[in-house]
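> Give me the fold of what follows.
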Amino acid sequence: MTKSLLLVDLENVHKVDLSRLDESYRAIIYVGANQNPPKASRKKETAHRFTRVDFQKIEGTGKNALDFHIAFQLGRTIETAPDTLCIVLSKDKGFDPLLNHLNKNGMQCRRINSLDELVPVVIQVASVEAVPAIEVIVCKRCHKASTIEHHGGQWCTNCGCFASPPDKKLLPSLQPGFEDRSRDAEEDYAIYSVCGWCHQNTDMTGGIYDDGEWMCGGCIGRYAR
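I've put the predicted structure just below:
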């Protein structure tokens, strides 16, 4: 089943009812610097409605500041979970050239003006087969539910840590004979960098790049133990 990520521009679309979407959807709602998340998300009796929702508060103001945050998340998703269907909820047509570019590069993206454009599709799918519930995994480090499957584990796209450990059998850097593969000096240099965790200049094949820093495959393996 295709996983769907809904990215909401709350500055552009002020009212959002996610209760009509099935369990295959996760959402990140981007809240402007001069806005507040919906009151219902902060009330104990209604907070359960937002278990599949993360709120990202934009700290600064400026033209298109929120749009750039959504664009960043789209880029991060195409690198870590390219099979995810990304949907931008905004009436801003300025997203369209970027989404078209990502689609040409193998990603599945679209922009919608209203959730009404999604609901008929959801109802049609639900009438054919029941959609199984997706377990929500919250990152223990940043307490966000922005996790995606990566190397058999759940990787947090917010802070770059694993919320649940990866399967060591799937890590490229831990495969038998990995260190013995021959590469010429130019190729070797091209994929080597300094790991932000162990601070070693090491092979980054199978590693993760997050927030300007690399995490090498060895550190991923040690974190998974």
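
> Could you use CA atoms for every contact and neighbour count after this?
OK.

> Following element in sequence after the longest helix anywhere in the chain, please.
With DSSP state H applied, the helix covering the greatest number of residues in the chain is identified as helix 65-80. With elements assigned by DSSP states H and E, the helix or strand that comes after helix 65-80 is strand 85-89.

> So which other helices or strands are in contact with that following strand?
Counting by 3 or more CA pairs under 8 Å, 6 or more residues apart in numbering; DSSP states H and E, the packing neighbours recorded for strand 85-89 are strand 4-9, strand 108-112.

> Show residues contacting the first one.
Applying CA atoms under 8 Å, 6 or more residues apart in numbering, the external contacts of strand 4-9 come out as 24-31, 66-67, 70, 84-90.

> Just name the most buried of the helices and strands packed on strand 85-89.
Across the helices and strands packed on strand 85-89, the average number of neighbours (mean count of other CA atoms under 10 Å) peaks for strand 4-9, which reaches a mean of 22.

> orientation of that strand relative to strand 85-89 in degrees?
With axes from the mean of the first three to the mean of the last three CA atoms, to 10 degrees defining the directions, strand 4-9 sits at 20 degrees from strand 85-89.

> Also this sequence, please, to line up against the first:
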Amino acid sequence: MKNNYVLIDYENVQPEEMDALEKELFSVIVFVGANQAKVTFEVASVLQRMGDRATYIKITGSGKNALDFHIAYYLGKLSEKEPDAYFHIVSKDTGFDLLVEHLKAKKVSVRRVKSVTELPLVKAAISKSSAERVSVVIGILAKSSAARPRTVKTLASAINAMFQKSLTESEIAGIISELSRKGVVVVNQTKVSYVIPGVL
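Next up, the predicted model:
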């Protein structure tokens, strides 16, 4: 699975769900404002446990949008280095949305979310009911720009990865069955095709 870079606007959001980002597929950068003296223990302890997959950047200057410009700069650098990665800005600041739209037009997979729990892979990890899981899978398939699985076997493997390999074979089969019942996927023997908006 491709890297997921999570850039957190710590001036704007102080996430309490940081442990959800400890999975290997996440790399995290926490941007701390010049006037912020500390980060919470929860954030610091997760960053330490993640090792070289996590870091923080403390802004040295203050001023309107100073932290936002730093996020934009690092997002640009990372997307040049790894154009196929997924990028997530965690911020309630809607000012990022124009940047997100511009980067999407350049074929960069980027989104802004208001909290860590809105990240698709985190949603998948905390989803409990079958309906929630199916909804998460549809969302990931619809929004992903990556090649979608074309066989039942690879779809099952992708769903398993979405849920951090925590599902049983019967639970995965149940999700595929529900996707088929909803008309989201069409299963033809071992082949799979997609019939929802945004999924070709």
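
> Give me the TM-score for this pair.
In this superposition the chains share a TM-score of 0.58, using TM-score structural alignment, normalised by the length of structure 2; 131 aligned residues with a CA RMSD of 2.7 Å.

> Select, out of the helices and strands packed on strand 85-89 of structure 1, the one closest to E213 of structure 1.
With distances scored as CA to CA, the stretch of those nearest to E213 of structure 1 is strand 4-9 (24.6 Å).

> Quick test: name the residue nearest the centre of structure 2.
Against the mean C-alpha coordinate of structure 2, by CA atoms, centre = their mean, the closest residue is L119 at 4.3 Å.

> Output the helices and strands packed on strand 85-89 of structure 1 in CSV, with distance to L99 of structure 1 appended to each entry.
As requested, those are arranged in CSV below (distance: least, CA to CA, whole Å):
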stretch, distance to L99 of structure 1
strand 4-9, 12
strand 108-112, 6
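
> Out of those strands, which is closest to D210 of structure 1?
Taking CA to CA as the criterion, D210 of structure 1 comes closest to strand 4-9 out of these, the separation being 19.3 Å.

> The closest one vs structure 2 - mean distance after superposition?
Superposed on structure 2, strand 4-9 of structure 1 shows a mean distance of 0.3 Å to its aligned residues (mean CA distance after the TM-score superposition for structure 1).

> Packing partners of the following helix or strand past that strand?
On the C-terminal side of strand 4-9 of structure 1, the nearest following helix or strand under DSSP H and E is strand 25-31. Other helices and strands packing on strand 25-31 of structure 1, by 3+ CA pairs under 8 Å, 6+ apart, are strand 4-9, strand 53-57, helix 65-80.

> which of these is buried the deepest?
Of all those, strand 4-9 carries the top mean neighbour count, a mean of 22, counting by mean count of other CA under 10 Å.

> now the aligned residue in structure 2 for D67 of structure 1: how far from E169 of structure 2?
In structure 2, the residue paired with D67 of structure 1 according to TM-score structural alignment is D68. The span separating D68 of structure 2 from E169 of structure 2 equals 43 Å under the rule CA to CA, to the nearest Å.

> What of K107 of structure 2?
Per CA to CA, K107 of structure 2 is found 34 Å from E169 of structure 2.

> Provide the secondary structure category for the alignment partner in structure 2 of G94 of structure 1.
In structure 2, the residue paired with G94 of structure 1 is G95, using TM-score structural alignment. State at G95 of structure 2, reduced to three classes by DSSP: H, G, I helix; E, B strand; the rest coil: helix.

> so who does G95 of structure 2 touch?
Going by CA under 8 Å, 6+ apart, G95 of structure 2 touches no other residue.

> How about D92 of structure 1?
The contact partners of D92 of structure 1, taken as CA under 8 Å, 6+ apart, are N12.

> ok, 10 Å please
By CA atoms under 10 Å, 6 or more residues apart in numbering, D92 of structure 1 lies in contact with D9, N12, V13, D67, R111, I112, N113.

> Which position in structure 2 pairs with the second one?
N12 of structure 1 maps onto N12 in structure 2, with residues paired by TM-score structural alignment.

> Could you find the closest non-adjacent residue to that match?
Distance criterion CA to CA, 6 or more residues apart in numbering; nearest residue to N12 of structure 2, sequence neighbours excluded, is S91 at 5.9 Å.
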